[in-house]
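Visitor: Sequence and predicted model, in that order:
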Amino acid sequence: MPVTDEAIEKIKAMIVSGELGPGARLPREADLAVRLGLSRSSLREAVKALSLIRVLDVRQGDGTYVTSLQPGLLLDALSFVVDFHQDASVPHFLQVRRILEPEATAMAATAMTDAEIAELRAVLDGLPADADVAELVANDLEFHRKIAAGAGNPVLCSLLEGLSGPTARARVWRGLAQEGAVERTREQHAAILEAIETRSPDLARSWAMVHVAGVEAWLRTTLGSAHSR
């Protein structure tokens, strides 16, 4: 095992065991290196790597701390990784979203408060009939973000947030390439909202599946046509 990976594993073990909890300050670099049997350079590289994925927080002049380790914070790295994937791999992310989002929508149909549903209605009503592609995508992202948050599972919400990068680009392409995208999006969002308002999880799940699968099917066809040229 490369020495940096070994250092990462040893710090991880300290956190998993509870020796270093959320918010805890790591021992001085020199002391920790001796204790773990590592060189200071490999320890430094490990700390740098763990800070990039939000496990550690390096504070200049103060020390290095374990972060809160909250799911939303740790899963921020997912969107960073996702953004590096090429457009040809976007359908794979949409496929994962098609698996997760219908269930999140079904959960939201039973978990969202009346006030949260009213906010969701306001998002839908806030989309103008003459919306351009940028407005459509922003409104779509906010609509789905509120549903994911309303499902009541922060891990699921963070996963869906992380997947929004490539799927947002897919929605842009769809809006540019297809006429009536605004009206179709509004109709499908209205159906999802009605299912949530009537506390109908099975119906909410079905409409969310139709909505995401439509984007996925269109994108696969578009990419297939591009590759056949």
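Guide: That came through fine. Numbers count the residues shown, from 1 in each chain.

Visitor: Please make it C-alpha for all contacts and neighbour counts, starting now.
Guide: OK.

Visitor: Now name the helix or strand holding Leu32.
Guide: helix 29-36 (DSSP states H and E).

Visitor: Taking their axis directions, the very next helix or strand once past that helix and helix 29-36 sit at what angle?
Guide: Later in the chain than helix 29-36, the nearest helix or strand by DSSP H and E is helix 40-52. The directions of helix 40-52 and helix 29-36 differ by 100 degrees, with axes from the mean of the first three to the mean of the last three Cα atoms, to 10 degrees as the criterion.

Visitor: Helix 40-52 - contacts with which helices or strands?
Guide: helix 3-16, helix 29-36, strand 56-59 (3 or more Cα pairs under 8 Å, 6 or more residues apart in numbering; DSSP states H and E).

Visitor: for comparison:
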Amino acid sequence: MALTDEAIDKIKAMIVAGELAPGSRLPKEEVLAGQLGLSRNSLREAVRALTAMRILITRQGDGTYVSSLEPHLLLESLSFAADVSQGHTALQLLQIRRLLEPQATGLAAALLKPEDLQELRNILKRSRTVATVEEFVAHDIAFHLRIVEAVGNPVLSMLLQVLSTRTQRVRIVRGSQTGDALNSAHEDHEQILSALESRDALLAAAAATVHITAVEQWLAGSLSDNPTRAIDD
């Protein structure tokens, strides 16, 4: 194991064990290095890496602290990974979205308030008046995220927000290259909303699955036809 990786693991172990609580200040560099049996250089590299992961935060002139460790912070590293994903990695992200979002959509069927359903209806109306695929996908993202927010689980919302917004370029490419893609998406959205308005959890989940699977299958087919093709996610 590289010395930097060892240092990262030791600091993480202190956090997991409660020796370094969220919001607490790390000991001075020389003290922590001696405590962990590390060189100061290895410790510095570990702190830089953990800061990039948002596990630690550095306050100029004040020292280094354990972050709040809130899920939205820790998921930012996943957000970056999704940003740079292409090809088969993008396909894997869509597969994860398909596994999670339909279940959340089904749960939302019993939780959405009348005003929430009206807001969803308004989003769909606006999505039918847009001039570009990019505008449509922006409304598409807003529609799905509003449904997931009704579940009331911030971790789930953040995770699906990452997956949804970071797969938007695939949907833009599909919408640009496939003649009936936008019409199909409109119909899928109507099916999802109709099921939600009927409070039918199973139908809502099924409609969401069909909707997400369409993009996934298109990307899988594109990669199969041209394995070297890189479609930004």
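Guide: Good, I have the coordinates. Predicted model only: the values in this text are computed from it and were never measured.

Visitor: Could you single out the most deeply buried of the helices and strands packed on helix 40-52 of the first structure?
Guide: Burial of these is given as mean neighbour count (mean count of other Cα atoms under 10 Å); strand 56-59 ranks first at a mean of 18.

Visitor: which parts of the following helix or strand past that strand are buried?
Guide: Using DSSP H and E, the helix or strand that follows strand 56-59 of the first structure in sequence is strand 63-66. By neighbour count on 16 or more other Cα atoms under 10 Å, the buried set for strand 63-66 of the first structure is Thr64, Tyr65, Val66.

Visitor: same for the helix ranked longest in the first structure, what does it pack against?
Guide: If you go by DSSP state H, the first structure has its longest helix at helix 201-227. Judged by 3+ Cα pairs under 8 Å, 6+ apart, helix 201-227 of the first structure is in contact with helix 90-111, helix 164-177, helix 181-197.

Visitor: The helix or strand that the longest one is followed by vs the second structure, average offset?
Guide: From helix 90-111 of the first structure onward toward the C-terminus, using DSSP H and E, the following helix or strand is helix 114-125. If you overlay the two and look at helix 114-125 of the first structure, the average distance to its match in the second structure is 2.6 Å (mean Cα distance after the TM-score superposition for the first structure).

Visitor: start and end residues in the second structure for the helix or strand that helix 114-125 of the first structure is followed by, please.
Guide: Sequence order places helix 133-150 as the next helix or strand after helix 114-125 of the first structure, per DSSP H and E. Aligned by TM-score structural alignment, helix 133-150 of the first structure corresponds to residues 133-150 of the second structure.

Visitor: in which helix or strand would I find Val162 of the second structure?
Guide: Going by DSSP H and E, Val162 of the second structure is part of helix 154-165.

Visitor: Quick check: buried residues in that helix?
Guide: Buried residues in helix 154-165 of the second structure (16+ other Cα under 10 Å): Leu156, Ser157, Met158, Leu159, Leu160, Gln161, Val162, Leu163, Ser164, Thr165.

Visitor: Packing partners of that helix?
Guide: So helix 154-165 of the second structure, by 3+ Cα pairs under 8 Å, 6+ apart, packs with helix 71-74, helix 76-83, helix 87-108, helix 133-149.

Visitor: Save those as CSV, and put in mean neighbour count too.
Guide: Listed next are these as CSV, based on neighbours: other Cα atoms under 10 Å:
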stretch, mean neighbour count
helix 71-74, 16
helix 76-83, 16
helix 87-108, 21
helix 133-149, 20
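
Visitor: can you put those in JSON lines and add distance to Leu182 of the second structure?
Guide: Putting these into JSON lines (distance: least, Cα to Cα, whole Å) gives the following:
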{"stretch": "helix 71-74", "distance to Leu182 of the second structure": "31"}
{"stretch": "helix 76-83", "distance to Leu182 of the second structure": "23"}
{"stretch": "helix 87-108", "distance to Leu182 of the second structure": "18"}
{"stretch": "helix 133-149", "distance to Leu182 of the second structure": "8"}
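
Visitor: Please name the nearest non-neighbouring residue to Leu112 of the second structure.
Guide: Ala150 (5.8 Å; Cα to Cα, 6 or more residues apart in numbering).

Visitor: what does Leu176 of the first structure give?
Guide: Val133 (6.9 Å).

Visitor: which residues touch that neighbour?
Guide: Going by Cα atoms under 8 Å, 6 or more residues apart in numbering, Val133 of the first structure touches Val172, Gly175, Leu176.

Visitor: Filter those down to the buried ones, PyMOL style.
Guide: With 16+ other Cα under 10 Å as the burial test, the buried ones among the contacts of Val133 of the first structure are selected in PyMOL as follows:
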select buried, resi 172+175
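
Visitor: Any chance of JSON lines for the contacts of Val133 of the first structure, columns distance to Arg205 of the first structure?
Guide: JSON lines is the format used below for the contacts of Val133 of the first structure (distance: Cα to Cα, whole Å):
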{"residue": "Val172", "distance to Arg205 of the first structure": "24"}
{"residue": "Gly175", "distance to Arg205 of the first structure": "24"}
{"residue": "Leu176", "distance to Arg205 of the first structure": "27"}
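
Visitor: closest to Glu194 of the first structure among the contacts of Val133 of the first structure?
Guide: Nearest to Glu194 of the first structure among the contacts of Val133 of the first structure, counting by Cα to Cα, is Gly175 at 23.8 Å.

Visitor: surely that closest one meets Glu183?
Guide: No: using Cα atoms under 8 Å, Gly175 of the first structure is not in contact with Glu183; the gap is 10.6 Å.

Visitor: what residue is smack in the middle of the second structure?
Guide: Val162 (1.9 Å; Cα atoms, centre = their mean).
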